[in-house]
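Novice: sequence first, then the predicted structure, then my questions.
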Amino acid sequence: MVHAVRRLQAIQNALTDNPVSADKKVDEFILPDGAVMTVRSALVDSTPQTTLVYIDGLVVCEYRILDRTAQLVISAVGTEFEHTASHVPTFPVIEIFLSSSGLPQTPRHDISVKDMWATVYALFTLYHVQETIPVVLSQQISNCEELCSYLLRSGLGRTAHAPTASKEEMYLHRATFWQGAGTQGYHPRGWLPPSSISPLSVAPFPYIQSFTRTPTVIAVHPLRPQKPEPGEIILRRFCPSIGETLEFKYFDLRSGSETSEHLDVFHRWHNSERVNRGWGERGSLEKHRTYITNVMNDPAVLPVMMSWNGEHMGYAEITYLKENHVAAYIPGGLGDWDRGLHVLVGEDKFRGTERTNLWHRALIHYCFLADPRTEHVMGEPKADNASILKVDFDSAMHIATIFDFPYKRSALTCVTRERFFRLDLL
């Protein structure tokens, strides 16, 4: 008991002693898993000065303050104030790296995910008055790519919304860190002990405000998670009623050749008369490459290729509605995490009520599984498209309203999380 009290006192002292610079030493900072972390200036001459992060007496990484600053500009992007946002705080950029200078141990070449989280913990203890901490990870860290992906996918870090002196900074955000970003589901070092949660559970992507400004949308909304890797499977499900496996993959444009398999199929589909009647995107391969590139660059849209037993069947776009142009037409507003669907079946042989109900319900299922905060999934097909409206109705959707886009009259279809799972349509 006495030992536990001392550990709690050490944490309290570290958090309340009001450290304002990295020169201040953190003594016996106890991490949630009981490991002891200290942060000390290196005992070697270096310019700029480096700081060592120790965990249980071993150096896990170093960092130094670079001779440049950066600021995270959000709502000013696309306006005359984008490059003159003096009201947005500017902070020194910190480089995280590994070296053999002054190390009392065999030099390391990588940083584990749990040690990366501990390093972020140290930085937000030392620089706790900063809302953001701009950082760069040295390319000399052997798992630099893995760590960058971890920071972005977990929500611990985000990229800039406006050009800076260097485009390599990531911004650690204090608010997402204290929401548990990068802990549950990533490593056992978080504040919730593994015994108190499901070993397979993952914390929801943390909430932090973001902003979208386009010719058709001006919206404040949550920052969205990083996209999957090209070609990454996001859902796979065996459907016993037809004895085949349904698979959703994030669209893949990666290819050393002129085109990718996904792009070739997408191009062929959109030049068929049936698909063109619904989507109106007939055109050249380059037109379709540009279309998909723009969609993949949009953080609010997930382009998905659908297949049966590995054979391409159709295409879907899963959107976040808050930053979609349909948001202005939704009566009563919508939730921060509500999703929208745009769909097409490209191969005629995969049409038909049974298959269509399976993949359409699976898309809705994915939306609700991807984030527990998603309460509604919506569509906006043409109001006179009886076939797709029947598909929506068969998936427990209802018509919330009829409205007019500049280019079509649409029916706003909607299903709630509670209704979808209550009816057990899977």
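Specialist: Yep, it's here. Numbers count the residues shown, from 1 in each chain.
Novice: use CA for all of it now, contacts and neighbours both
Specialist: Will do.
Novice: mind listing what's buried in the host helix or strand of His3?
Specialist: Mapping His3 onto the secondary structure by DSSP states H and E places it in helix 2-16. Buried residues in helix 2-16, counting neighbours by 16 or more other Cα atoms under 10 Å, are found at 7, 10-11, 14-15.
Novice: this is the other structure I want to compare:
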Amino acid sequence: MPAADIRAATPAASETTHATHAADVEETLELRLPFEYLDALADERPATGGEDLLDHVGEWGPVVTPAGVFQLAPVSVERDLTLVTRWMNDPAVEAFWELAGPEAVVEEHLRHQLHGDGRSVPCLGLMEGTPMSYWEIYRADLDELARHAPARPHDTGLHLLVGDASDRGRGLGSVLLRAVADLVLDHRPACARVLAEPDLRNTSSIAAFLNAGFVFCAEVDLPTKRAALMVRDRTLRHLL
């Protein structure tokens, strides 16, 4: 993980930083939300019927990255279905997303989020105005993940698909993950941690999260996969 501030520290300062980091991770792993809390929060509703559970993702605005100006735009099924379906049918993507097939398969997946309880928002990632990635920004504390791994109130999760093969394998994923994690922390003041749970087999994805300042915390058995629990903690944001 690139961390210029840590590498530049004196040995004593470095040891202190790593000790503090280890303590933070240990504390993180010990905290688990009770199922009663999860069930109660699941009754909350999105902006169309009550509170917005993700603080208006569509209004977060653009951010400047080393690759260009990037912005999240909530998915429109009518506008974006064909594009997202094409990305999901890429063999390298299908192995982990399992949404290959006709447009109806992806449409059902998108509409489940768009017309659900608001705990997940599907988005396109626009680089200089051009769609180039698919995202799901979700409330990790209200997700199935929270039943299998420690979670804190307002933990926010990320799923990422880089659309075109030409954009993969050159460090762009790490740039995007860092940018979106920063957007979450900037616009969700109640959120102390950004989480992700890539498949353990997806080593390139795990490497991208590490290079984006996330920390590997544990292996987690989820209903559909064995995952790497990746965490970017607000308190370590400017160190990693």
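Specialist: Received it, and whenever you're ready, just let me know what you need. Computed from a predicted structure; not experimentally measured.
Novice: list the contacts of the helix holding His3 of the first structure.
Specialist: Outside helix 2-16 of the first structure, the residues within contact range by Cα atoms under 8 Å, 6 or more residues apart in numbering are 26-30, 125.
Novice: cool, stretch 389-399 of the first structure as well?
Specialist: Among residues not part of stretch 389-399 of the first structure, those counted as contacts by Cα under 8 Å, 6+ apart are 353, 356-357, 360-361, 381, 411-416, 419-420, 423, 425.
Novice: closest to Glu273 of the first structure out of the residues you listed?
Specialist: When the contacts of stretch 389-399 of the first structure are ranked by distance to Glu273 of the first structure (Cα to Cα), Pro381 comes first, at 18.1 Å.
Novice: which ones are touching the closest one?
Specialist: Going by Cα under 8 Å, 6+ apart, Pro381 of the first structure touches 388-389, 410-413.
Novice: trace it over to the second structure, please.
Specialist: With the correspondence set by TM-score structural alignment, Pro381 of the first structure lines up against Pro198 in the second structure.
Novice: about what we covered before: now, the contacts of stretch 389-399 of the first structure that are in helices?
Specialist: Within the contacts of stretch 389-399 of the first structure, membership in helices is found for 353, 356-357, 360-361, 419-420, as judged by DSSP state H.
Novice: give me the stretch of the first structure that the helix ranked longest in the second structure matches.
Specialist: Among all segments of the second structure classified by DSSP H, the helix with the greatest residue count is helix 11-30. Counting by TM-score structural alignment, helix 11-30 of the second structure falls onto no part of the first structure.
Novice: check what contacts that helix and list those residues.
Specialist: Against helix 11-30 of the second structure from outside (Cα under 8 Å, 6+ apart): 6-7, 150-151, 217, 236.
Novice: so which residues of the stretch 201-350 of the first structure form helices?
Specialist: 261-270, 273-279, 285-297 (DSSP state H, counting those that start in this stretch).
Novice: how big's the offset between the shortest one and the second structure?
Specialist: Looking back up the chat, that one is helix 273-279 of the first structure. The superposed helix 273-279 of the first structure is, by mean Cα distance after the TM-score superposition for the first structure, a mean 1.1 Å from where its aligned residues fall in the second structure.
Novice: could I get the buried residue list for that helix?
Specialist: Applying a neighbour-count criterion of 16+ other Cα under 10 Å, the buried positions in helix 273-279 of the first structure are Val275.
Novice: now that helix: which residue numbers in the second structure?
Specialist: Mapping helix 273-279 of the first structure onto the second structure (TM-score structural alignment) gives residues 91-97.
Novice: can you map out the strands along the stretch 301-426 of the first structure?
Specialist: Here the stretch 301-426 of the first structure has its strands, by DSSP state E, counting those that start in this stretch, at 301-308, 311-320, 339-345, 376-379, 398-404, 409-416.
Novice: summarise which helices and strands the third one is packed against.
Specialist: Same thing as strand 339-345 of the first structure. Using 3 or more Cα pairs under 8 Å, 6 or more residues apart in numbering; DSSP states H and E, the elements in contact with strand 339-345 of the first structure are strand 311-320, strand 376-379.
Novice: in TSV: those, plus distance to Asn294 of the first structure.
Specialist: TSV is the format used below for those (distance: least, Cα to Cα, whole Å):
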stretch	distance to Asn294 of the first structure
strand 311-320	12
strand 376-379	21
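Novice: out of those strands, which one sits most buried?
Specialist: Mean neighbour counts were taken over those using mean count of other Cα atoms under 10 Å, and the top value, a mean of 25, falls to strand 376-379.
Novice: for that strand, give me every contacting residue.
Specialist: Strand 376-379 of the first structure is contacted by residues 335, 338-342, 364, 367, 411-417 when judged by Cα under 8 Å, 6+ apart.
Novice: ok, now with 10 Å
Specialist: Defining contact as Cα atoms under 10 Å, 6 or more residues apart in numbering, one finds that strand 376-379 of the first structure is touched by 318-321, 326, 330, 334-335, 337-343, 363-365, 367-368, 388-389, 392, 397-400, 410-420.
Novice: what's the mean distance for it versus the second structure?
Specialist: Mean deviation for strand 376-379 of the first structure: 0.8 Å (mean Cα distance after the TM-score superposition for the first structure).
Novice: for Thr156 of the second structure, what are its contacts?
Specialist: Taking Cα under 10 Å, 6+ apart as the contact definition, Thr156 of the second structure lies against 54, 119-120, 137-143, 181, 184-185, 188, 190-196, 231.
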